[in-house]
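A.B. asks: sequence isn't available, so here's the structure alone:
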């Protein structure tokens, strides 16, 4: 039992040390590839761009769509998690309560899919990036690794694919349409949105005004 305890302790210490090294490294260096990219049968199209080369409209749009409290929380939105639990308990389509910070931690360091084990790792990495990266770096990495279409990753590759232009010059409607497709980029059309995606994009565009008015994206530009 003592030997097993020592082995487990070494594994835990090794994991903590490795995770700290990776998080500190990716604070300055773009993550070269993610598990999601490697497992994508459609290949990988991506082009890393610093946040200074990504239009603020997209930052505002993803906050409006994904995480209105991004600048207020420290990685976890307790209210959103509680609401997700209540909705899921009522039945129907499973919904998450993940923040942009949690999604970034999952996308960069982990794998897709549920499970309490992955959620536990996700919480650990979310804690680390919130304290070692800060909001601006979290947003920068998120917008560069998020899946924006079939075999397409990041804001720049998505903007080029859908609008034949740089992510540096996205209009409010364009940014809103990209944000509307983020949860299901393989199924929701950005170029010619219809039905729910179109309505959701319009809703996000309207929310963007509130985000900008109330400074809900200010932490990214401080």
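C.D. replies: Arrived safely. As the structure is a computational prediction, the values presented were derived from the model and not from experiment.
A.B. asks: okay, CA-based contacts and neighbour counts for the rest of this
C.D. replies: Will do.
A.B. asks: who touches the longest helix anywhere in the chain?
C.D. replies: Longest helix of the chain, by residue count under DSSP state H: helix 2-26. Here helix 2-26 makes contact (CA atoms under 8 Å, 6 or more residues apart in numbering) with 125, 128, 129, 132, 133.
A.B. asks: switch these over to JSON lines; also include neighbour count, distance to residue 141 and secondary structure.
C.D. replies: Converted to JSON lines, the contacts of helix 2-26 look like this (neighbours: other CA atoms under 10 Å; distance: CA to CA, whole Å; DSSP: H, G, I helix; E, B strand; the rest coil):
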{"residue": "125", "neighbour count": "24", "distance to residue 141": "14", "secondary structure": "helix"}
{"residue": "128", "neighbour count": "18", "distance to residue 141": "14", "secondary structure": "helix"}
{"residue": "129", "neighbour count": "24", "distance to residue 141": "11", "secondary structure": "helix"}
{"residue": "132", "neighbour count": "16", "distance to residue 141": "13", "secondary structure": "helix"}
{"residue": "133", "neighbour count": "17", "distance to residue 141": "10", "secondary structure": "coil"}
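A.B. asks: structure B:
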């Protein structure tokens, strides 16, 4: 009597194959998230002490222009008024928040706008580690990384890094290059007016000039000078000053 042979086991049913793919995708995403977090932590630890390498945007501009002007300078060699000016211009509550200015975010939402509440901490994360194009992916990564930087770096370090990587004119990156480019002085010798002029070109340095200021830049410069003096008087500059 011939033995009956059982049919071969079919492959995974469609539903089970779908479940398997979902689990694989979840595992892949979890692994990617873990690696990303570890990479951020490692980079944050290194950059607490060492200057970041030229950013992705710097490299793009160097390739486009054939070179850029950039040199790292410690914040101790930058006129204190420069740090106050950039805080007054970009993030007056820098010493009061943990990376996100919730009051400014609420104000932007109430006005029905989509931008304008980005803190110096967020801008530093974007400039050092991410890219310039405004996408949801970039914003999500920025939101994840900003609290890490705030936790691991001092406020003074955040300002130091920001000032050294900010773009002040086409191909001009960092406060050392900007001070020499616009005024022919070392960053330690910047006056209150010069510091405010440099802060006034942010965040649109390709459309504004500190040496040939438009009426808008002049008005913004005056407001920044007042703001810098105010945050010094009321203590909002204490977290990044000696």
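C.D. replies: That came through fine. None of these values were measured; they are calculated from a predicted model.
A.B. asks: related to what we said a few turns ago, following the longest helix of structure 1, which helix or strand shows up next?
C.D. replies: helix 35-38 (DSSP states H and E).
A.B. asks: give the aligned range of the following helix or strand past that next one in structure 2.
C.D. replies: For helix 35-38 of structure 1, the following helix or strand on the C-terminal side (DSSP H and E) is strand 45-46. Residues 69-70 of structure 2 are the counterpart of strand 45-46 of structure 1, counting by TM-score structural alignment.
A.B. asks: which residues sit against that stretch?
C.D. replies: Residues contacting stretch 69-70 of structure 2 (CA under 8 Å, 6+ apart): 171, 172, 173, 174, 176, 177.
A.B. asks: ok, which pair from the residues you listed is furthest apart?
C.D. replies: Comparing all pairs in the contacts of stretch 69-70 of structure 2 by CA to CA, the longest separation belongs to 171 and 176, at 12.8 Å.
A.B. asks: neighbour count for the two, which is higher?
C.D. replies: The neighbour count for residue 171 of structure 2 versus residue 176, taken as other CA atoms under 10 Å, is higher for residue 176 (23 against 20).
A.B. asks: got the contact list for that one?
C.D. replies: 70, 71, 72, 73, 164, 186, 187.
A.B. asks: any of these buried? List them.
C.D. replies: 70, 72, 73, 164, 186, 187 (16 or more other CA atoms under 10 Å).
A.B. asks: how close does the second one sit to residue 90 of structure 2?
C.D. replies: Think residue 72 of structure 2. 21 Å (CA to CA, to the nearest Å).
A.B. asks: any buried residues in stretch 216-230 of structure 2, and which?
C.D. replies: 217, 218, 220, 221, 223, 224, 225, 227, 228, 229, 230.
A.B. asks: what does the helix or strand containing the fifth one correspond to over in structure 1?
C.D. replies: Secondary structure from DSSP H and E places residue 223 of structure 2 in helix 215-233. In the comparison with structure 1, helix 215-233 of structure 2 aligns to the range 195-213 (TM-score structural alignment).
A.B. asks: have a look at how far, on average, that stretch is from structure 2.
C.D. replies: Compared with structure 2 after the fit, stretch 195-213 of structure 1 shows a mean deviation of 1.0 Å (mean CA distance after the TM-score superposition for structure 1).
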